[in-house]
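Chemist: I need the structure of the sequence given here:
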Amino acid sequence: MNRSRTALAGVLALTLALPGCAGGPERSAPGDGVRGPLTVFAAASLTESFTRLGEEFEAAHPGTTVTFSFAGSSALATQINQGAPADVFAAASAATMRTVSEAGNADGDPVTFARNQLVIAVPKGNPKGVARLADLTRADVKVALCAEQVPCGAAARTALDAAGVPLTPVTLEQDVRGALSKVRLGEVDAALVYRTDAIAAAREVDAVEFPESAGAVTDYPIVALRHAGNATAAREFVGFVLSDRGRAVLTAAGFQPPRA
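Modeler: Coordinates of the predicted model:
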């Protein structure tokens, strides 16, 4: 499975956070028909949790190899609609997922499996004393945002408009990890990112909650793809993400459950 160093660090953190994880899920029966390569396109904010789920899926289905492509949801949707080979798509935006469904590339209806909320990520110790959205407009505070066509950027714009904050960022990034990295590298003083991303980088950043984020919560839908090369494994993986075990991993990473 392809893994970044960040993903591996998140996996270690989740291992400590989740009880009874050492043994992983029970292995499936050898004849369950789930084997072979599986390619999952997933929003960048799912890196740690999906890496963990991929490892558990492989353990449960010997002979299966899960490969992830993590990036901005809009970029992944474009790749899928242009024919990129993938079996499953997990997006950080219902609107972005809709572009894949309307292009005829979804195998069935997407299902929302998690929700996420924005926080203000600041360097450890919050040296600029950022406490609310309005603080991001101060002349001494440099801010990174996601581009508005990216789900985290659309959510940020909704929150900023609700707060009446006319923020001009110094950089617009193509996914939430890009915005977070600007804080981690000391290139900006703050960034609007998902709560889960701030949790994953908790050794390097602090998270400042703000009330306007409640009006810009992001839904995460998932679907098996119509032209999946491994349709059986794709459907099984989607089911695993929606299972109680999938929910436990996502909750430990800071995701909220979908609306009932």
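
Chemist: please count neighbours and contacts with C-alpha atoms only from this point.
Modeler: Will do.

Chemist: quick one, helices of this structure?
Modeler: The residue ranges that make up the helices of the chain, judged by DSSP state H, are 5-17, 47-60, 73-81, 94-102, 151-163, 176-184, 195-200, 231-242, 244-252.

Chemist: leaving out the residues flanking it, which one is nearest to Phe240?
Modeler: Counting by Cα to Cα, 6 or more residues apart in numbering, Gly246 is the residue found nearest to Phe240 once chain neighbours are left out, at 5.9 Å.

Chemist: burial of the one you found, as a residue count?
Modeler: The number of residues packed around Gly246, counting by other Cα atoms under 10 Å, is 20.

Chemist: Ala84 now?
Modeler: Taking other Cα under 10 Å as the neighbour definition, Ala84 ends up with a count of 13.

Chemist: also the one 4 residues further on?
Modeler: Using other Cα under 10 Å, Val88 has 29 other residues around it.

Chemist: who are the contact partners of Ala7?
Modeler: Residues counted as contacts of Ala7 (Cα atoms under 8 Å, 6 or more residues apart in numbering) are Thr47, Glu48, Thr51.

Chemist: scan the residues you listed and report the most crowded one.
Modeler: Using other Cα under 10 Å as the neighbour test, those are led by Glu48, with 27 neighbours.

Chemist: does that residue really touch Thr15, like I thought?
Modeler: No - contact between Glu48 and Thr15 fails when scored by Cα atoms under 8 Å: they sit 10.8 Å apart.

Chemist: wait, Val88 touches Val40, no?
Modeler: Yes - counting by Cα under 8 Å, Val88 touches Val40, with 4.7 Å between them.

Chemist: stretch 75-92: which residues count as buried?
Modeler: Within stretch 75-92, the residues that count as buried by 16 or more other Cα atoms under 10 Å are 75-77, 80-81, 85-92.

Chemist: a markdown table please, covering the residues you listed and showing distance to Asp189.
Modeler: Rendered in a markdown table, the data for these read as follows (distance: Cα to Cα, whole Å):
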| residue | distance to Asp189 |
| --- | --- |
| Ala75 | 27 |
| Leu76 | 29 |
| Ala77 | 31 |
| Ile80 | 35 |
| Asn81 | 36 |
| Pro85 | 38 |
| Ala86 | 37 |
| Asp87 | 38 |
| Val88 | 36 |
| Phe89 | 33 |
| Ala90 | 30 |
| Ala91 | 28 |
| Ala92 | 25 |
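
Chemist: between those, which is closest to Gly129?
Modeler: Ala92 (29.6 Å; Cα to Cα).

Chemist: how about that closest one, nearest residue that isn't a chain neighbour?
Modeler: Beyond its immediate neighbours in the sequence, the residue positioned closest to Ala92 (Cα to Cα, 6+ apart) is Tyr220, lying 4.5 Å away.

Chemist: gap between that neighbour and Asn126?
Modeler: Plainly put, Tyr220 is 29 Å away from Asn126 if you go by Cα to Cα, to the nearest Å.

Chemist: higher neighbour count, these two?
Modeler: More crowded of Tyr220 and Asn126, by other Cα under 10 Å: Tyr220, with 25 against 16.

Chemist: one more to put side by side:
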Amino acid sequence: MTSTRTRSARRSALAVATAGVALVALTACSSSATTPAASAASSSSGAPSATASAGTALSGKLTVFAAASLKNTFTKFGKEFEAAHPGVTVTFNFGGSDTLAASIVSGAPADVFASASLATMTTVTKASDNAAAPANFARNALEIAVVPGNPKNITSLSALAAPGTKVALCAKTVPCGAAAVKALGAANVKVTPVTYEQDVTSALTKVELKEVDAALVYRTDVLGAKGKVVGVDFPAAQQAITTYPIAPLAHGSNSAAAQAFTAFVLSAPAQQELAAAGFQAP
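Modeler: Predicted coordinates for the structure are as follows:
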């Protein structure tokens, strides 16, 4: 009887120990499944979370190539990211998305690409697998930018075709130019600009300097100008929405920081900041 009880006790102890090991393993698997992106996205208030996975300290230089229309917001993001990761220095290269994409494909050193065009992002991702799978993080709509007071009384796209009206457009190869072509086509309006600019910032500057009467730029650029220009909405803008994708670059020198910054931009608090700047949800 005693021997039988002893064997039964040993079998019970072994079962308990096995269950304990299984529970520990399951807990470990659950913990390892949490990614930086998921962690960042779970935050819903305050400054955007830029926290890397537990126990990981980010450091080094992070180079971000970003569309010109992202300059105001991303410059702020860079400072917030550096504050969360004192060992990281964020450097930006802002410009036309097509120019940035060409530079990346040609081997320019960059860790993250944030484009104002799905087509230019595709150019990068298809070139020797230069980037991880991109994620859309924002959208943007065009507005007509005019000087305060709107002396030419420009209230519609058709007004841009009026004789004597000087208009600046982005080059057709850059996202703001492609969007302008689409919007003008949807409204059946033909505009002959006095200048084609290589990025949206340059087009906006032409209005600020009163070198032109109007320019087709993004709503976010009008808001970012802080009163130096006034924006005029028009219905066809909704038929030419620009989508912004972001991706860490596979051949960048700081992969960990690139992934963390991408997660940072996709986080809920960062999305709130983008919305405050005039961007639409992706």
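
Chemist: now the TM-score, please.
Modeler: For these two chains in superposition, a TM-score of 0.88 is obtained (TM-score structural alignment, normalised by the length of structure 1); 238 aligned residues with a Cα RMSD of 1.6 Å.

Chemist: coming back round to it: including distance to Val66 of structure 1, could the helices of structure 1 go into a markdown table?
Modeler: Formatted as a markdown table, those follow (distance: least, Cα to Cα, whole Å):
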| stretch | distance to Val66 of structure 1 |
| --- | --- |
| helix 5-17 | 14 |
| helix 47-60 | 6 |
| helix 73-81 | 17 |
| helix 94-102 | 21 |
| helix 151-163 | 25 |
| helix 176-184 | 21 |
| helix 195-200 | 22 |
| helix 231-242 | 10 |
| helix 244-252 | 15 |
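
Chemist: nearest to Leu118 of structure 1, of the ones you listed?
Modeler: The closest approach between Leu118 of structure 1 and any of the helices of structure 1, judged by Cα to Cα, belongs to helix 195-200 at 5.5 Å.

Chemist: residues contacting that closest one, please?
Modeler: Contacts of helix 195-200 of structure 1 with the rest of the structure, by Cα under 8 Å, 6+ apart, involve 10, 13, 45, 48, 116-119, 121, 176-177, 180, 205-207, 253-255.

Chemist: what does that helix correspond to over in structure 2?
Modeler: Counterpart in structure 2 of helix 195-200 of structure 1, with TM-score structural alignment as the criterion, is residues 219-224.

Chemist: and for stretch 176-186 of structure 1?
Modeler: Aligning stretch 176-186 of structure 1 against structure 2 (TM-score structural alignment) gives residues 200-210.

Chemist: ok, and for the matching stretch, which residues are buried?
Modeler: Neighbour-count burial for stretch 200-210 of structure 2, with 16+ other Cα under 10 Å as criterion, is recorded at Val200, Thr201, Ser202, Ala203, Leu204, Thr205, Lys206, Val207, Glu208.

Chemist: was I right about the fourth one contacting Val167?
Modeler: No - in this structure, Ala203 of structure 2 sits apart from Val167 without contact. The criterion is Cα under 8 Å, and the distance is 9.2 Å.

Chemist: overlap in contacts, those two.
Modeler: Contact criterion Cα under 8 Å, 6+ apart; residues bridging Ala203 of structure 2 and Val167 by contacting each: Ala215.

Chemist: circling back to that earlier point, farthest-apart pair in the buried residues of stretch 75-92 of structure 1, please.
Modeler: When those are compared pair by pair using Cα to Cα, the farthest-apart members prove to be Pro85 and Ala92, with a separation of 19.7 Å.

Chemist: can you give me every residue that contacts the counterpart of the residue nearest to Phe240 of structure 1 in structure 2?
Modeler: Aligned counterpart of Gly246 of structure 1 in structure 2: Ala270 (TM-score structural alignment). Taking Cα under 8 Å, 6+ apart as the contact definition, Ala270 of structure 2 lies against Ala47, Pro48, Phe77, Phe264.

Chemist: what does stretch 83-93 of structure 1 rub up against?
Modeler: The set of residues external to stretch 83-93 of structure 1 that reach it, using Cα under 8 Å, 6+ apart, is 38-43, 45, 73, 80, 97, 151-152, 218-231, 234, 238.

Chemist: quote the end-to-end distance of that stretch.
Modeler: Taking Cα to Cα, stretch 83-93 of structure 1 runs 20 Å from one end to the other.

Chemist: relative to structure 2, which residues correspond to that stretch?
Modeler: Residues 107-117 of structure 2 are where stretch 83-93 of structure 1 lands when matched by TM-score structural alignment.

Chemist: ok, Arg132 of structure 1 touching Phe210?
Modeler: Yes - with contact defined as Cα under 8 Å, Arg132 of structure 1 counts as touching Phe210 (6.0 Å).

Chemist: hmm, Thr201 of structure 2 is touching Ser69, no?
Modeler: Yes - in terms of Cα under 8 Å, Thr201 of structure 2 counts as a neighbour of Ser69; the distance is 6.8 Å.

Chemist: still on that earlier bit, buried by neighbour count, from the contacts of stretch 83-93 of structure 1: which ones?
Modeler: Among the contacts of stretch 83-93 of structure 1, those classed as buried by neighbour count (16+ other Cα under 10 Å) are 38-43, 45, 73, 80, 97, 151-152, 218-231, 234, 238.

Chemist: mind checking what Ala156 of structure 1 lines up with in structure 2?
Modeler: The criterion is TM-score structural alignment: under it, Ala156 of structure 1 has Ala180 as its aligned partner in structure 2.

Chemist: how about the nearest residue to that match, chain neighbours excluded?
Modeler: Of all residues beyond its chain neighbours, the one nearest Ala180 of structure 2 is Leu216 (6.6 Å), with distances taken as Cα to Cα, 6+ apart.

Chemist: aligned to Ser32 of structure 2, what sits in structure 1?
Modeler: Going residue by residue (TM-score structural alignment), Ser32 of structure 2 aligns to a gap.

Chemist: any idea how far Ser32 of structure 2 lies from Gln280 of structure 2?
Modeler: Where Gln280 of structure 2 is concerned, Ser32 of structure 2 sits at a distance of 33 Å (Cα to Cα).

Chemist: and for Thr91 of structure 2?
Modeler: Shown here: Thr91 of structure 2 relative to Gln280 of structure 2, a distance of 25 Å by Cα to Cα.

Chemist: out of these two, which sits in the busier spot?
Modeler: Legend: neighbour count by other Cα under 10 Å for Thr91 of structure 2 and Gln280, higher for Gln280 (19 against 15).

Chemist: list the residues that contact the aligned residue in structure 1 for Thr73 of structure 2.
Modeler: For Thr73 of structure 2, the equivalent position in structure 1 is taken to be Ser49, counting by TM-score structural alignment. Contacts of Ser49 of structure 1 were listed using Cα under 8 Å, 6+ apart, and they are Gly10, Val11, Leu14, Val249, Leu250, Ala253.
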